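1. Predicted model and sequence follow; I will ask about them next.
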Amino acid sequence: MEMSALVLLGIFFILLFLNVPISFCIGLATLGTMLLSMDLLPALTTLAQRMAGGLNSFALLAIPFFVLSGLLMGRGGIAKRLIECAMALVGALPGGLALVNVLSCMLFGAISGSAVAATSAIGSFMLPEMKKQGYDDSYSAAVTAAAATTGMLIPPSNIMIVYAIASGGVSIAALFVAGYLPGILLGVALMIVCAGYARIKGYPVGARLPLKLVFSKIAAAVPSLLMIIVVIGGIIKGAFTATEAGAIAVVYSFVLAVLVYKEVAWADLGKILLKSTETTAIVLALIATSAAMSWILSYENIPQSISAGLLALSENPIIILLIINLILLVVGAFMDMTPAVLIFTPIFLPVAMELGVSPLHFGIMMILNLSIGLVSPPVGSVLFVACAVAKVKLEQMIKPLLPMYAAMFVVLMLVTYVPAISEWLPSVVGL
């Protein structure tokens, strides 16, 4: 087992540091480990079989649908209306534009399910406006990047679908509902940081809008927000599956973006479809190779050995969960969420269950943990998108991000050690 683990990790990290695409890192590391116990032809055959088997899931069909609906939402004028709605709700509070940024990312994440899409769509509108009001560019970019991670927890979220598959049967509907309270808690924590930061820096307070204008801005965003009720409500009520909900989300976002708001031209649909195909292909390649790696991990009994090793360190759930969190925080800084979930769920979920942690609770904890990795150097994808949108250097963002990292870690600890934050709402709706 020791040799297998060393070969697997060695090949993976060597290729990763050589800047090889991560799906190839995973696939080649898996193949190299297989060659320790079988010849080349059986190893290649097994790798192909496990990759194909990893994609043989009806639930995975939801991913291309939600990717496409997210792209349509991002380009269809939805972000602008959500920002105006957020402005009407919190714009007059201390640090108003930063709070608007956070709330807009939460609302957009609840529709698109993509942190990168939220960073790009919300950042394109909010960052120039924040600059006009005297906000520092690096701070504005940091707020956008940190707030965009709420979209990983507030459904619909593609990473929740991936975790449901990796965990071997956790309900996607239950995961979707379980993400609301942690996602809102994370957003509120970031808002508290932004309000305190605004007072220290003396950032301006927005003008209070007339009540009539507030209602009109909220009303303009209602068609976009209704998608949450239609999609999540339908899943909870059992009217359709997560995959069918994804298809409905595509139709709904198409009607809004093309026919109602008319901000996506018919000529643009080809580019949007091509982009969604490209994104889906990248995600599915990661899922396929990660499924093969999960198999070789199980074949070599590596998860069982790690589980025994962790439990040998301590039988205290507080200590073990803290160790798991610290490991995942490091993993998230170097690896994208999808392969991280697929690779480490089979390793750490059995340990968590041994400690009495439910798969639902562990899933939300894991997703929140790895969401922090999206804004952590050196690999954080959301971090680099925010840098590009704001036209600032990565090192300029680190200082304003520090209090936000602290807030995110506090929320992570709360979610880890207070299971009710994740489990209460699913139990209320009967999931």
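-> That came in fine, so what should we check first?
2. For the rest of this, base every contact and every neighbour count on C-alpha atoms.
-> Noted.
3. can you give me the helices for the stretch 1-150 of the chain?
-> When assigned using DSSP state H, counting those that start in this stretch, the helices of the stretch 1-150 of the chain occupy the ranges 2-17, 22-34, 40-55, 62-75, 78-90, 96-112, 115-132, 137-148.
4. next up, a second structure to put side by side with the first:
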Amino acid sequence: MIEFASPFSIGLGAIIALSLLGLPIGLSMITGSILYLAASDQDMSIAAEQVLNGLNGSYILLAVPLFIFSAGLMNAGTMTDRLLGFCNMLVGRLRGGLGHVNVVQSVIFAGMSGSAIADAAGSGRIIIDMMKRGNAYPAPYAAAITAASAVIGPIIPPSIPMVLYALVADTSIGYLFLGGVVPGLLMAVAQMAINALMARRHGFPVSARVPLRAMPRLTADALPALLMPVILLGGIYGGVMTPTEAAAVAAAYAFLVSALLYRSLSARDIYATVLAAGRSTSAIGMLIAGALAFNYVVVSENIPQTVRLVLGGGEMARWQFMLVVNAILLVLGCLLEGTTILLVVVPMLLPTARALGIDPVHFGVVAVVNIMIGLVTPPYGLLLFIVAKLSDAPLGKVTRELLPFIAAMVGALLLIAFIPGLVLWLPRRFGYTG
């Protein structure tokens, strides 16, 4: 039982109050942690010590700004446009073809950016305009499938959320990346099935077939972009480079292809991309700093052990624990920002998961998928607001169109959660022994 005036309640109350007043959650967590230290008569400099120690020893975190920057370069150049042309050649001729193109391009783009926001804000703008052209697809539907497909981005490697999970769980990034491949493809299949169903129900058009003579040109145009995930993942799993080094290679490759090969990147574009990447990195960095400070509070108060007792400790079966975890993360995803959940809530659940013998790679992929679904779940879902703005569609209508996709993704999530082999099959092919 938490006392009303205990140091923990003072710190937690400050975090909630400041967040409600509009202060960024990272700053709120730092402030609440300092208040906790003051109320418990501890040295307040411990907060700074926790932040500095956590960031100083985390070489892996360099991957975050580099992946953000590489995604920005791809969107600023014409790599995304060429990928869309290639995807349209593959699946555009099917009924509801542009919806399928939307999903397939997200699968391919996922192998480059690692960010759902980058996917939606970049290629999403282009594909929404394509779908709306000539009133072929209602704007709310175009926005809904764009938001749903963007969720795939951080599940298929590389993945910024998996980098953050590896930080808090001390787990191999390489095996986490491999663990996301099959779940990401499963999510894509589920979304394409819903799109096919909706296309038949609403009579969505069939796109014109791409002439056979145009296919080699479209493939050649997209080939440099298509090679990027091959180079990155081949380098990581071939032992040539670490995931952080792969992020640097991704940024360099995106720059060289966009600026020198496609000649579609101006100095103004580069400046805007650097600025946007800096802003995004600063926001994520502040969240990480707040989480590192608050995690000291959590450990000091034995919150993970309390959570384990509340959840039944060793008496709870694995499937029961996974069911509870999915319910908790899905509900929190409706209310909180995903990075906050990953850095603050997931570490509280990890000790119980380990005690029950749940594989950390499997648990991490399940947690990331939950958090990604939260990006499209009202009322907070950040992707909802982004795609509604891009499509000029009312938020309520976009949400209604999203419901079948959310249901399909939750169904895929349950398969991933209760059939560990879907996650662990590929890592084990590459030597994982967990």
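-> All right, it came through fine. All of these numbers come straight from a predicted model, not from anything done at the bench.
5. How alike are these chains, TM-score-wise?
-> Laid over one another, the chains give 0.95 as their TM-score (TM-score structural alignment, normalised by the length of structure 1), with 427 aligned residues with a Cα RMSD of 1.6 Å.
6. so can I have JSON lines of the helices of the stretch 1-150 of structure 1 showing distance to L190 of structure 1 and mean neighbour count?
-> Formatted as JSON lines, the helices of the stretch 1-150 of structure 1 follow (distance: least, Cα to Cα, whole Å; neighbours: other Cα atoms under 10 Å):
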{"stretch": "helix 2-17", "distance to L190 of structure 1": "32", "mean neighbour count": "16"}
{"stretch": "helix 22-34", "distance to L190 of structure 1": "31", "mean neighbour count": "22"}
{"stretch": "helix 40-55", "distance to L190 of structure 1": "36", "mean neighbour count": "17"}
{"stretch": "helix 62-75", "distance to L190 of structure 1": "23", "mean neighbour count": "24"}
{"stretch": "helix 78-90", "distance to L190 of structure 1": "14", "mean neighbour count": "23"}
{"stretch": "helix 96-112", "distance to L190 of structure 1": "7", "mean neighbour count": "29"}
{"stretch": "helix 115-132", "distance to L190 of structure 1": "15", "mean neighbour count": "22"}
{"stretch": "helix 137-148", "distance to L190 of structure 1": "7", "mean neighbour count": "28"}
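7. what's the distance between the residue nearest to G91 of structure 1 when sequence neighbours are not counted and G270 of structure 1?
-> Excluding its sequence neighbours, the residue lying closest to G91 of structure 1 (Cα to Cα, 6 or more residues apart in numbering) is G206, at 5.4 Å. Computed as Cα to Cα, to the nearest Å, the G206 of structure 1 to G270 of structure 1 distance reads 40 Å.
8. show me where structure 2 has strands.
-> With DSSP state E as the criterion, structure 2 has no strands.
9. Identify, by residue count, the longest helix of it.
-> Ranked by residue count and defined by DSSP state H, the top helix of structure 2 is helix 267-300.
10. elements contacting that helix?
-> Secondary-structure packing of helix 267-300 of structure 2 (3 or more Cα pairs under 8 Å, 6 or more residues apart in numbering; DSSP states H and E): helix 25-39, helix 45-56, helix 63-76, helix 338-340.
11. okay, those in a markdown table with distance to Q320 of structure 2 next?
-> Putting those into a markdown table (distance: least, Cα to Cα, whole Å) gives the following:
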| stretch | distance to Q320 of structure 2 |
| --- | --- |
| helix 25-39 | 31 |
| helix 45-56 | 33 |
| helix 63-76 | 34 |
| helix 338-340 | 23 |
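12. Which one of those helices lies nearest to V298 of structure 2?
-> helix 25-39 (9.6 Å; Cα to Cα).
13. equivalent range in structure 1 for that closest one?
-> Residues 22-36 of structure 1 are matched to helix 25-39 of structure 2 when aligned by TM-score structural alignment.
14. Find the nearest non-adjacent residue to the equivalent of L71 of structure 1 over in structure 2, please.
-> Under the alignment (TM-score structural alignment), L71 of structure 1 maps onto G72 of structure 2. Distances taken as Cα to Cα, 6+ apart place T273 nearest to G72 of structure 2, at 5.5 Å, with adjacent residues excluded.
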